[in-house]
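Novice: fold the following.
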Amino acid sequence: MEFLTEFPSMGRRDLTSLRQAIDETFRSFSRAYGESLENFFDPLLHFLIWFEKLLLGMPWPLFLIIIGGLAWLGSRSWKITVASVLAFVAIGVLGMWEDTMATMAIISVATLVCIVVGIPLGILMARSDRTQSVITPVLDVMQTIPSFVYLIPVVMLLGIGKVPGLLAVCIYAIPPIVRLTNLGIRLVDKDVLEAADAFGASPKQKLLGVQVPLALPNIFAGINQTIMMALSMVVIASMIGVKGLGVPVLRAVSNQYLALGLMNGLAIVALAIIFDRVTQSYGKRLQAYRGQSK
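Specialist: So this is what the prediction gives:
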C-alpha cells in the first residue's frame, strides 16, 4: 500500500523534472540559435513582403484580368472564370480587398514552399521504402497534432510575425502533397517503366520523363489539398501576427461582430472554392490526357 500511495507522487515529481528539463533545453536552444534561424528565414520574409506589396500595389483591373486568365488556363471553363472574377469584384466592393490580397500572398507563398519541399520529399519516399517508413510517421504527427501545439515552439524561436505564421501554415498544409506525390509515382505502371528501361533510359530520365509526368494528376490533387489546408489555417495564423482575412474574423469572434465575421469568412470560402475548382479542373484535364496517352 505504501508503494501504491508513494508511486504517483514520485511519478509526478519525475514528470515535473522532465518538463523542466525540456523547457530549459528549448530555451537554451532558442537563445543560442534563434537569431541564426531568423537570418535563415530572412529571404523568405523579404519575398513574402515583396509579393504582398506587389498584389496590394497592382491596379484592380489588371489583377482581375490576371485572375481571369489563370482561371481560364486552369479550368477552360467560362463559368469558373466569370465566377472567379465576380467573386473578387464582390470582395473589393465589400471593402475586403487589402485583407484578401494579404491572404492571397501568404497562401501563394506557403503553397510554393510546400511544392518546392513536398514534391522532392514525395519522390524520395517513392524511390525508397526505408525513407517512406521514416517520413510517414512524421507526416502523421503533422496532420494530427493540434496546430496550437506546434505554434508554441515556432513562436518561441521566431517570435510574432509573418514568418512564424507562414511556417505554421506550411507545417499543416504540406503532408497531402508529399503523400500524393509518393502515391502517384508508385502507381505508375510497371510495364511503362520496363519499356523505359528497354530504351536505355537513365534513372533521372525515367523519373523526369516518365514517372513524374504520369503522376501529375495525383500531384495536382496534392496541390489542391495543400491549398485548401493552407486556407483553413488563415484564422489561426492571424493569432501570431499574420495579416489577412483571419484578423477581422478573429476580431469578430472576440467582439461578437456577426456581420464582420460572416463577410470575411465568406471571402475565405470564396477563395477556397475558386482555388479548388480551378485546380480540380486542371487535374481532371491531366487525368484525361493521361488516359488518352495510354
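Novice: every contact and neighbour count from this point should use C-alpha atoms.
Specialist: Fine.
Novice: what about Phe88, distance to Ile66?
Specialist: The spacing between Phe88 and Ile66, counted by Cα to Cα, to the nearest Å, is 12 Å.
Novice: those two - which one has more neighbours?
Specialist: The neighbour comparison of Phe88 against Ile66 (other Cα atoms under 10 Å) goes to Phe88, with 21 against 13.
Novice: surely that one meets Leu64?
Specialist: Yes - using Cα atoms under 8 Å, Phe88 is in contact with Leu64, at 7.4 Å.
Novice: helices along the stretch 151-294 of the chain, start to end?
Specialist: Remark: helices assigned in the stretch 151-294 of the chain by DSSP state H, counting those that start in this stretch are 162-173, 175-186, 190-198, 203-206, 212-232, 234-237, 246-255, 258-293.
Novice: of all those helices, which one comes closest to Glu24?
Specialist: Glu24 lies closest, by Cα to Cα, to one member of the helices of the stretch 151-294 of the chain: helix 162-173, at 21.2 Å.
Novice: show me what the closest one is packed up against.
Specialist: helix 2-57, helix 97-127, helix 129-144, helix 147-158, helix 212-232, helix 234-237 (3 or more Cα pairs under 8 Å, 6 or more residues apart in numbering; DSSP states H and E).
Novice: make JSON lines out of these and add distance to Arg277 and mean neighbour count.
Specialist: As requested, the helices and strands packed on helix 162-173 are exported to JSON lines (distance: least, Cα to Cα, whole Å; neighbours: other Cα atoms under 10 Å):
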{"stretch": "helix 2-57", "distance to Arg277": "22", "mean neighbour count": "13"}
{"stretch": "helix 97-127", "distance to Arg277": "16", "mean neighbour count": "21"}
{"stretch": "helix 129-144", "distance to Arg277": "24", "mean neighbour count": "13"}
{"stretch": "helix 147-158", "distance to Arg277": "26", "mean neighbour count": "16"}
{"stretch": "helix 212-232", "distance to Arg277": "9", "mean neighbour count": "23"}
{"stretch": "helix 234-237", "distance to Arg277": "19", "mean neighbour count": "23"}
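Novice: one more to line up against the first:
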Amino acid sequence: MTSTGIEQPQTARTARAPRPSRPPREGFSPLQWGLLFLFCIYSLLPLWWVLTTMTKSNGQLYSTFGLWFASPSNFAENVQLLFTRENGIFARWLLNSFLYAGVSAIGSMMFAAMGGYAFAKFQFRGRDALFTMILATIMVPSTALALPIFLLMQQIGLINTYWAVILPSLVNPFGLYLMRLFWEAGFPTDLMEAARIDGASEGKIFWQLGLPLVRGGLVTVALFSFVGAWNNFFLPLVVVNKDTLFPLTLGLSVWNQTSSSSGQDPIYTVIVLGALVSILPLIIAFLSLGRYWQGGLTSGATKG
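Specialist: A predicted model of the protein is given here:
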C-alpha cells in the first residue's frame, strides 16, 4: 500500500492557508454618528441661543425667532448697558470673581500639594485613618456646611468680607487625594532619599526638586479649584450681602430676580450677555492649560 493516499489528505490539510482575520472596522457606525450628532446639538444649542440673544433687544427676545440673530447694533447697546448699569457694578463683580477664584485656586493648590506630599512620603501614626476621614468629607454636601460656615465666620468677624468666601474655598479634600496620587507616581522615594544624602533640606526637596516633577498635578488641582470657586454660588449667598462683594454668579442671579419684563428695560438680554462673559475665563483657562491638565491626569492615574 503506497503512502500517497494517506499523505495527500494530510498535505492538503497542512497546506491549507489560515483564514485571514477580519480587519477591525474603522470609524463609527451610522447609529453612533447619529447619537454623537444629537449629543453635540444638545450641548451646543444653549450656547447658540446665547449668541443669538446678544443681538436682540428685550422686546425682540419674545417677538423674533429664538435661534437666529437680530441686529448687530443691539449687541453694542447690550455691551454698553452691561458695563454701565448700576454704575458699572458688573465690572466689580467680574473682578471679585477673579479674586475669589484666583486666590482660592492658588491657595487650594498649595495646601493640597503640601498635604499630599506628607501623606505620600512620610510615615506617621494614624496616617491612613486620617486620610480616610478627609476623603469621607467629600461625601458631605456643601449645603450641609452652609450654616456651620456662616456661624464660624460670624464668630471671627469675617461676614461681608472677601475672606468669608476665600477661606472655606481653600479646603479641597479631592485635590488632596489627587496630589497624593501625583506625588506617589511622579516623585520617586529613591530620588528624595538621594537628595537627603546629598544634604538637601526638606524644604529644598519639596520646593525645588519635587514640585517641578508634579507640575501636571498642580495645574490639574488649580484648574479644578478655579472652576469650583468661579462657579460658586451658595457660599457667597450665605456669607455676603453687600452687592460690592458679589461674584458674577450671585450678581447675575440678583439681576435676574429683579428683572422687569418691560420692553423698555432690556435687562434679560443683558443678563444673557453677562452669562456669556462669565464663562469666557473658564474657556480660556481650559484651552491654555488643557495640555498640562490632560497630562497630569494621565500621570496621576498610573503608578510607577
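Novice: report the TM-score for the pair.
Specialist: With the length set by TM-score structural alignment, normalised by the length of the first structure, the two chains reach a TM-score of 0.54; 196 aligned residues with a Cα RMSD of 3.6 Å.
Novice: which one of the helices of the stretch 151-294 of the first structure lies closest to Gly118 of the first structure?
Specialist: Minimum separation from Gly118 of the first structure across the helices of the stretch 151-294 of the first structure (Cα to Cα) falls at helix 175-186, 4.8 Å.
Novice: output the contacting helices and strands for that closest one.
Specialist: Helix 175-186 of the first structure is packed against helix 97-127, helix 129-144, helix 212-232, with contacts defined by 3+ Cα pairs under 8 Å, 6+ apart.
Novice: got CSV for those helices, with distance to Val154 of the first structure too?
Specialist: What follows is these, written out as CSV (distance: least, Cα to Cα, whole Å):
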stretch, distance to Val154 of the first structure
helix 97-127, 16
helix 129-144, 14
helix 212-232, 17
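Novice: out of those helices, which comes closest to Lys79 of the first structure?
Specialist: helix 212-232 (19.3 Å).
Novice: give me the number of residues near the counterpart of Ala270 of the first structure in the second structure?
Specialist: Aligned by TM-score structural alignment, Ala270 of the first structure pairs with Leu280 of the second structure. Per other Cα under 10 Å, the neighbour tally for Leu280 of the second structure reads 10.
Novice: same thing with Ala12 of the second structure?
Specialist: 10.
Novice: centre-most residue in the second structure?
Specialist: Phe224 (3.9 Å; Cα atoms, centre = their mean).
Novice: now that residue: how far from Pro72 of the second structure?
Specialist: Counting by Cα to Cα, the gap from Phe224 of the second structure to Pro72 of the second structure is 36 Å.
Novice: hmm, Val272 of the second structure is touching Thr53, no?
Specialist: Yes - here Val272 of the second structure reaches Thr53: they are 7.2 Å apart, a contact under Cα under 8 Å.
Novice: higher neighbour count, these two?
Specialist: Per other Cα under 10 Å, whichever of Val272 of the second structure and Thr53 has more neighbours is Thr53, with 28 against 20.
Novice: neighbours of the spatially closest residue to that one that is not a sequence neighbour, how many?
Specialist: Nearest non-adjacent residue to Thr53 of the second structure, counting by Cα to Cα, 6 or more residues apart in numbering: Thr269, 6.3 Å away. Per other Cα under 10 Å, the neighbour tally for Thr269 of the second structure reads 27.
Novice: residue in the first structure matching Thr269 of the second structure?
Specialist: By TM-score structural alignment, Thr269 of the second structure lines up with Ala259.
Novice: about what we covered before: would you list the helices and strands packed on helix 162-173 of the first structure in CSV and tack on distance to Val253 of the first structure?
Specialist: Output for those, formatted as CSV (distance: least, Cα to Cα, whole Å):
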stretch, distance to Val253 of the first structure
helix 2-57, 26
helix 97-127, 17
helix 129-144, 25
helix 147-158, 17
helix 212-232, 16
helix 234-237, 11
